[in-house]
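> Need the 3D shape of this:
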Amino acid sequence: MSVRQSLLAILDQAPCYGYQLRGEFETRTGGTWPLNVGQVYTTLDRLERDGFVTRDGADVEGRVRYAITDAGSSEVRGWLAAPVVRQQVRDELAMKLAIACTLPGIDVPALIQTQRTATLAVLQDLTRTKSSQAAPASPSDLAWSLVVESMIFAVEAEARWLDHAEATIARAARSGAVAAVEVPRAARRIVAEGGAR
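Predicted structure coming up:
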C-alpha cells in the first residue's frame, strides 16, 4: 500500500496538520497499519519537494498545515483510477521452505506442520476479530472490515499453499525425485498410502 498516495488522497479532501493526517490515515484504514508521525512528516517533505503539496500556513503553536496542489490532486485521481500492480517481493515462508527442501536432514513436513499451526492460529484470531465487529455503520467501520477481510483471505491462501506444498513434497518423495528431503515416519506413511492428506 502506498502511504504517499494515501496521504495525498486524504489531503485532497481538506488541508491537514501532520498529526491530523496520521489520525485520518489510521481511521480510514481501520487502525490496521499504524503510522509513525515521523514517517508522515518525511512523506510530506517529499510530497512538497515534488510539488504535490504546499505549506498552508502555521497555527499559533507552530504546527504546519499542508494543502494539496493541482498536481497532487491529479496524482490522486491517477492513483485511484489505476490498478495496483503486484510487486514480486521475497516471501520469507516460500524462501524458507525452498531452502529447507535442499538441505539434508531437515524434516520439511514438520516445518510445514509448524507453520500451518501458526497460520491457522492467525486465521482464528482474525476471524474472531472480524466476528466481534458489528455490521459496518460508518465509512471507517467499512474500511476496517475490508482490511481485516483482506488479511483473512491472504492467510487462507497461505494455508492452502502449505497444503499444496505438503502434497507436492509427498509426491516428489514417493517418486524418489527428492532424496535430499528428510521424509520422517509420518510422511513415509502418507507416501505409502499414496498421497498427502
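
> going forward, measure contacts between C-alpha atoms and count neighbours the same way
Fine.

> buried residues in the strand or helix carrying Q20?
Assessed by DSSP states H and E, Q20 sits inside helix 18-28. Within helix 18-28, the residues that count as buried by 16 or more other CA atoms under 10 Å are 18-19, 21-28.

> With stretch 162-172 instead?
162-163, 165-167, 169-171.

> ok so, going back, show me what the helix holding Q20 is packed against.
Here helix 18-28 touches helix 3-11, helix 37-49, strand 64-68, helix 139-175, going by 3 or more CA pairs under 8 Å, 6 or more residues apart in numbering; DSSP states H and E.

> buried sites along the longest one?
Think helix 139-175. Neighbour-count burial for helix 139-175 [16+ other CA under 10 Å]: 140-146, 148, 151-152, 155-156, 158-159, 162-163, 165-167, 169-171, 173-174.

> ok so, going back, let me know which of the helices and strands packed on helix 18-28 is the nearest to A187.
Evaluated with CA to CA, the helices and strands packed on helix 18-28 place helix 139-175 nearest to A187, the distance being 7.0 Å.

> relative to helix 18-28, how tilted is that closest one?
Comparing the axes of helix 139-175 and helix 18-28 via axes from the mean of the first three to the mean of the last three CA atoms, to 10 degrees yields an angle of 60 degrees.

> now helix 139-175, how far from the centre of its chain.
Offset of helix 139-175 from its chain centre (CA atoms, centre = their mean, to the nearest Å): 12 Å.

> Please generate a structure for the following sequence too, so the two can be compared:
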Amino acid sequence: MSVRHSLLALLHDRPRYGYQLRSEFHERTGSAWPLNIGQVYTTLDRLERDGLVRKERGDGGSQVVYGITDEGSGQVRAWFSSPVERSAPPRNELAIKLSLALTLPGVDVTAMIRVQRAASLAVLQEYTKSRRDTAASPRSADLAGLLVLDSLIFHAEAEVRWLDLCEARMAQLAPAAVTASATAER
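Model prediction:
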C-alpha cells in the first residue's frame, strides 16, 4: 500500500492536518488497513522535504495544515493513471509457511492446512457480514468501503480455494511419496 500516494490523493481534495488525513484514509478504505498516526506525520515530513506538500497554516491550535503543491498534484494524477506494478510477487506468509513445512520432518501439513482453512473461512464470514451491513447503508460514501470489502472477500475466497488445492495435492502425492520412501529403504 502506498501511504505516500494515499496522503497526496487526500490532500489533492483539500488541505488537511495529520489526524484528518488518518481519519479520512480509514473512512474511505473501510478501516481495512490500520494507519499509524506516526506514519502519517513521518510521510508528511518526507513529502514536504520532496516538495510535494507544504505547511499552509495552523488551525489556531497546535495542528499544522498541509496542502499539496503543483508537483504533488502531478504525482497524484500519474498515480491514478498508471497501473499498480506487480514486478515481484508480494510476500505471502502462508505460502512460505506451507512450503517450509513440506520440507521439514515431523510437520503435519494436512492439519496445518485445515487449521488455516478454518481461520480463513471465519475471516471470510466476517468480511461478508461487514459487506452486508455496509451495503444496507444508504450513504453513497460507503461505495469505497464496499469495494475494499469486495477485494478482501475475493482474497479470502482465493486463499480458501488455494488451501483446498494444497490439501488435494497432498492427498494425491502422498501415495507416491510412500511408495518412493519404501523403494528407497530396500
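
> Could I get the TM-score for this pair?
Overlay of the two chains. TM-score (TM-score structural alignment, normalised by the length of the second structure): 0.89; 180 aligned residues with a CA RMSD of 1.9 Å.

> thinking again about what came up before, out of the buried residues of stretch 162-172 of the first structure, who's nearest C101 of the first structure?
Using CA to CA, I169 comes nearest to C101 of the first structure of these, at 8.6 Å.

> For the closest one, give its distance to D91 of the first structure.
I169 of the first structure sits at a distance of 19 Å from D91 of the first structure (criterion: CA to CA, to the nearest Å).

> count of neighbours near P89 of the second structure?
Residues lying near P89 of the second structure (other CA atoms under 10 Å) number 7.

> end-to-end on stretch 99-109 of the first structure?
Span of stretch 99-109 of the first structure from end to end, CA to CA: 13 Å.

> rewinding a little: tabulate the buried residues of stretch 162-172 of the first structure in JSON lines, adding columns for distance to Q5 of the first structure.
Supplementary listing: those in JSON lines, determined by distance: CA to CA, whole Å:
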{"residue": "L162", "distance to Q5 of the first structure": "34"}
{"residue": "D163", "distance to Q5 of the first structure": "36"}
{"residue": "A165", "distance to Q5 of the first structure": "36"}
{"residue": "E166", "distance to Q5 of the first structure": "39"}
{"residue": "A167", "distance to Q5 of the first structure": "41"}
{"residue": "I169", "distance to Q5 of the first structure": "42"}
{"residue": "A170", "distance to Q5 of the first structure": "45"}
{"residue": "R171", "distance to Q5 of the first structure": "45"}
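
> So which of these is the closest to G62 of the first structure?
Distance to G62 of the first structure, by CA to CA, is smallest for L162 among those, at 53.0 Å.

> The closest one contacts I112, correct?
Yes: using CA atoms under 8 Å, L162 of the first structure is in contact with I112, at 6.5 Å.

> Let me know the outermost residue of the first structure.
The C-alpha centroid of the first structure is most remote from V60, which lies 39.1 Å away (CA atoms, centre = their mean).

> Check the gap between that one and Q20 of the first structure for me.
16 Å.

> How about V85 of the first structure?
Distance of V85 of the first structure to Q20 of the first structure, computed by CA to CA: 29 Å.

> before we move on, what about L162 of the first structure?
To Q20 of the first structure, L162 of the first structure is 42 Å away according to CA to CA.

> returning to that earlier point: is the residue farthest from the centre of the first structure in a helix, a strand, or coil?
On the three-state scheme (DSSP: H, G, I helix; E, B strand; the rest coil), V60 of the first structure is labelled coil.

> mean offset of the helix holding Q20 of the first structure relative to the second structure (after superposition)
Its match in the second structure and helix 18-28 of the first structure itself, once the structures are fitted together, sit a mean 1.4 Å apart by mean CA distance after the TM-score superposition for the first structure.

> Not counting its own residues, what contacts that helix?
Outside helix 18-28 of the first structure, the residues that touch it by CA atoms under 8 Å, 6 or more residues apart in numbering are 6-7, 10-11, 32-37, 40-41, 64-66, 139-140, 143-144.

> run the last query once more with 7 Å
Outside helix 18-28 of the first structure, the residues that touch it by CA atoms under 7 Å, 6 or more residues apart in numbering are 7, 33-35, 37, 40-41, 140, 143.

> Buried by neighbour count, from these: which ones?
Buried members of the contacts of helix 18-28 of the first structure, counted by 16+ other CA under 10 Å: 7, 40-41, 140, 143.

> Redo those as TSV? Include distance to V108 of the first structure.
Shown next, in TSV, are these (distance: CA to CA, whole Å):
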residue	distance to V108 of the first structure
L7	43
V40	42
Y41	45
S140	42
A143	39
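
> Output the contacting helices and strands for whichever strand or helix holds S181 of the second structure.
Using DSSP H and E, S181 of the second structure sits within helix 142-185. Applying 3 or more CA pairs under 7 Å, 6 or more residues apart in numbering; DSSP states H and E, one finds that helix 142-185 of the second structure makes contact with helix 109-135.
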